[in-house]
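1. Have a look at this fold, sequence not included:
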């Protein structure tokens, strides 16, 4: 017969065994769950870094795709480069250099490209081309174009106006640019009542502003041989004056009648540009305006803006031609040569 204590001990022994048996598989399950959770945790922690690395690589590739020029872009860039090359010499043509003048320059007005040149950096007396710069300074200095001005008394050579005659500022302006009147331009400057050097300083300052690096003005008429420039600098001056209608219009006026306010006699004034007048046949499309100049030290100078019938515009400078007609003929022939031997982007 089993007593009570033995039964109790038997019961406890059996239950402990059962609990131990139960705890073994539970522990295994917990271990496996913990290991799996740890693995998943590590995997999830690394995943954003992997995604970041992938997205970064894709971003670089995208940037490379964006930075790579498209075929259309390359085509447009090539077309732009081709345009910058125009006007260009036709195949097999060599630029002519034998021109009967000290300096010759032909420049494409639109691009600024020099198409023909001879001694374009050589300094040369300006003569009456000086009046273009005088006009630029006067343009912003004269307030009243109807103002009456008495022609200054001096010994300057002039066949258009005489000392003591009275004209309006507008009349003297026209005589200066159409007929290249020395006394007219001098009287306009004199009417400002500025010190002589003040006006010259403005002329030379304007030259600096226009990048005319080899130019110096010593007078307002061009009679002074110390007023010097180069063909390249003069092309810059021509380009600037053509922007101002007040200057450009007289340069394209063939003739005017000039009557002093205090006299009855009327003078007939012809433009000094014989290409404009047609006295030198040229068959050019259009003459936009030009200016002549002559003193003994300079020979015969001429600068002009012309076009062909297709509208291609040239800025031309001729310095030191041998005679009066030669400067116009050299300019005409230089223009013709360029139009015949260059091709433009159409």
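-> Looks like it came in fine. Predicted model, so just to flag it, every value in this text is computed and none were measured.

2. hey, let's count contacts and neighbours off CA atoms from now on
-> Noted.

3. all helices for this structure, in order.
-> For the chain, the helices defined by DSSP state H occupy 4-67, 71-85, 130-139, 169-178, 182-190, 196-209, 231-241, 245-251, 274-277, 324-341.

4. out of those helices, deepest packed?
-> Highest mean neighbour count of the helices of the chain: helix 169-178, a mean of 25 (counted as mean count of other CA atoms under 10 Å).

5. Which elements pack onto it?
-> Applying 3 or more CA pairs under 8 Å, 6 or more residues apart in numbering; DSSP states H and E, we find helix 169-178 packed against helix 130-139, helix 182-190, helix 245-251, strand 255-258, strand 267-270.

6. run the last query once more with 10 Å
-> helix 130-139, strand 148-150, helix 182-190, helix 245-251, strand 255-258, strand 267-270, strand 286-295 (3 or more CA pairs under 10 Å, 6 or more residues apart in numbering; DSSP states H and E).

7. what about versus this one:
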């Protein structure tokens, strides 16, 4: 009897090992990327489609500026700063060196001019100037960067400065870069700068005109490119966060510590090509559109729409679009009062019967309880047919 139990146990263990082996084989990457770290992420859903050392903390060089631009766009959207704001360039900002606009101490530039310099030329002096304008000092702005990184779940990131110049301990990961790139691309206002190939800017006391050329050559040469940022230092080597959109599909490719500038663009293109060739995005529900009407008992409004707060999309393998099923779960009625944003149901998405996503349906507005007078008026109209 003991012998049979031993044989059975070995059989179970062997089966488990075989299963794990199959899982590992199926999870193997389909091709190699010539970089120390790389990731391909679906922009709509955040799903990871390719990974190589994606959580390894590495120096990001000027890819750092993605977070600088993100905080600037959030400050603009929250009306803490405005594109027309005049920024006095500090002596510290003008001393940055490296890739820059050659801003001079005391010179005045608008937020819009600084953002253009960051997004297109990757200007170190402009990055510090915008950070000082938002937070007061570079140190306080860097603290904001690290706080925002934590909020986004960037667990392998530590910023020391706002521009990515070499500094001990300044590091992030390919996964974390993809997260902040995805967040930045939610701001439509930044896309015009990110996709500009050439522009000009006036700088210095002599008001000389400088030509800006986008450091991200994919903007010119890759179909559908939408951003995001290059980076290079001796320690970081050649880094790139690249995004592109074709039709309904958007992807973010990150490569870190690639051996040359040419190779980083080739490898990012390879990742993006893989995404567009093999996956498709299915729209399920648009943000703030009704997924159904629900009667409201004793409310000033007799019914209310159920909405979702974000666009709901599902990424599938090409050819599997018809396998996506949407189930809307709503109550037969609701009782007033209702608070704006209150959960009232769910949308459940399945593919071949397996659940892949579930989001809340909420109220788009407040519904107050009806007064006796409201109810009597409603009853009267019901009797009279008016």
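-> Here it is on my side, so go on. Everything numeric here is computed off the predicted structure, so don't read it as measured data.

8. a markdown table for the helices and strands packed on helix 169-178 of structure 1, including distance to residue 79 of structure 1?
-> Output for these, formatted as a markdown table (distance: least, CA to CA, whole Å):
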| stretch | distance to residue 79 of structure 1 |
| --- | --- |
| helix 130-139 | 38 |
| strand 148-150 | 56 |
| helix 182-190 | 48 |
| helix 245-251 | 34 |
| strand 255-258 | 46 |
| strand 267-270 | 47 |
| strand 286-295 | 29 |
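
9. between the ones you listed, which gets nearest to residue 237 of structure 1?
-> With respect to residue 237 of structure 1, and counting by CA to CA, the nearest of those is helix 130-139 at 7.4 Å.

10. from the chain's centre, how far out does that closest one sit?
-> Averaging C-alpha positions (CA atoms, centre = their mean, to the nearest Å) puts helix 130-139 of structure 1 21 Å from its chain's average.

11. Same check on stretch 49-58 of structure 1?
-> Here stretch 49-58 of structure 1 is found 49 Å from its chain centre; the criterion is CA atoms, centre = their mean.

12. Ok, stretch 313-331 of structure 2 next?
-> The answer for stretch 313-331 of structure 2 is 22 Å, by CA atoms, centre = their mean.

13. if we can go back for a sec, can you lay out the helices of structure 1 as TSV showing distance to residue 260 of structure 1?
-> Converted to TSV, the helices of structure 1 look like this (distance: least, CA to CA, whole Å):
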stretch	distance to residue 260 of structure 1
helix 4-67	71
helix 71-85	52
helix 130-139	21
helix 169-178	9
helix 182-190	12
helix 196-209	26
helix 231-241	27
helix 245-251	19
helix 274-277	25
helix 324-341	29
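
14. and of the ones you listed, who's closest to residue 113 of structure 1?
-> helix 71-85 (9.0 Å).

15. What span of structure 2 is that closest one aligned with?
-> The counterpart of helix 71-85 of structure 1 in structure 2, using TM-score structural alignment, is absent.

16. same deal with stretch 13-24 of structure 1?
-> Using TM-score structural alignment, there is no partner range for stretch 13-24 of structure 1 in structure 2.

17. ok, and what's touching that stretch?
-> 7, 12, 29 (CA atoms under 10 Å, 6 or more residues apart in numbering).

18. try 6 Å this time
-> By CA atoms under 6 Å, 6 or more residues apart in numbering, no surrounding residue is in contact with stretch 13-24 of structure 1.

19. With stretch 229-248 of structure 1 instead?
-> Residues contacting stretch 229-248 of structure 1 (CA under 6 Å, 6+ apart): 120-124, 212, 214-215, 317.

20. between those, which is closest to residue 178 of structure 1?
-> The nearest one, if we look at those relative to residue 178 of structure 1 and count by CA to CA, is residue 317, at 18.1 Å.

21. how about the closest one, what's its match in structure 2?
-> Residue 317 of structure 1 maps onto residue 254 in structure 2, by TM-score structural alignment.

22. ditto for residue 138 of structure 1
-> Residue 138 of structure 1 maps onto residue 72 in structure 2, by TM-score structural alignment.

23. picking up where we left off before, and residue 268 of structure 1, which of the helices of structure 1 is closest to it?
-> helix 169-178 (10.2 Å).

24. Kindly name the residues of structure 2 that line up with that closest one.
-> Under the alignment (TM-score structural alignment), helix 169-178 of structure 1 falls on residues 111-120 in structure 2.

25. okay, how far is it across that stretch, tip to tip?
-> 14 Å (CA to CA, to the nearest Å).

26. List of residues touching that stretch?
-> Stretch 111-120 of structure 2 is contacted by residues 83, 85, 123, 126, 193-194, 214 when judged by CA under 6 Å, 6+ apart.

27. Tell me which two of the residues you listed sit farthest apart.
-> Of all pairs in the contacts of stretch 111-120 of structure 2, the most separated under CA to CA is 85 and 214 at 23.9 Å.

28. So which of those two has more stuff around it?
-> Taking other CA atoms under 10 Å, residue 85 of structure 2 and residue 214 do not tie; residue 214 has more neighbours (25 against 13).

29. Apart from its chain neighbours, what residue comes closest to the aligned residue in structure 1 for that one?
-> Alignment note (TM-score structural alignment): residue 214 of structure 2 maps to residue 271 of structure 1. Leaving aside its sequence neighbours, residue 271 of structure 1 sits nearest to residue 178 (CA to CA, 6 or more residues apart in numbering; 4.7 Å).

30. how near is the alignment partner in structure 1 of residue 263 of structure 2 to residue 57 of structure 1?
-> Structural alignment (TM-score structural alignment) places residue 263 of structure 2 against residue 326 in structure 1. For residue 326 of structure 1, the distance to residue 57 of structure 1 (CA to CA) stands at 72 Å.
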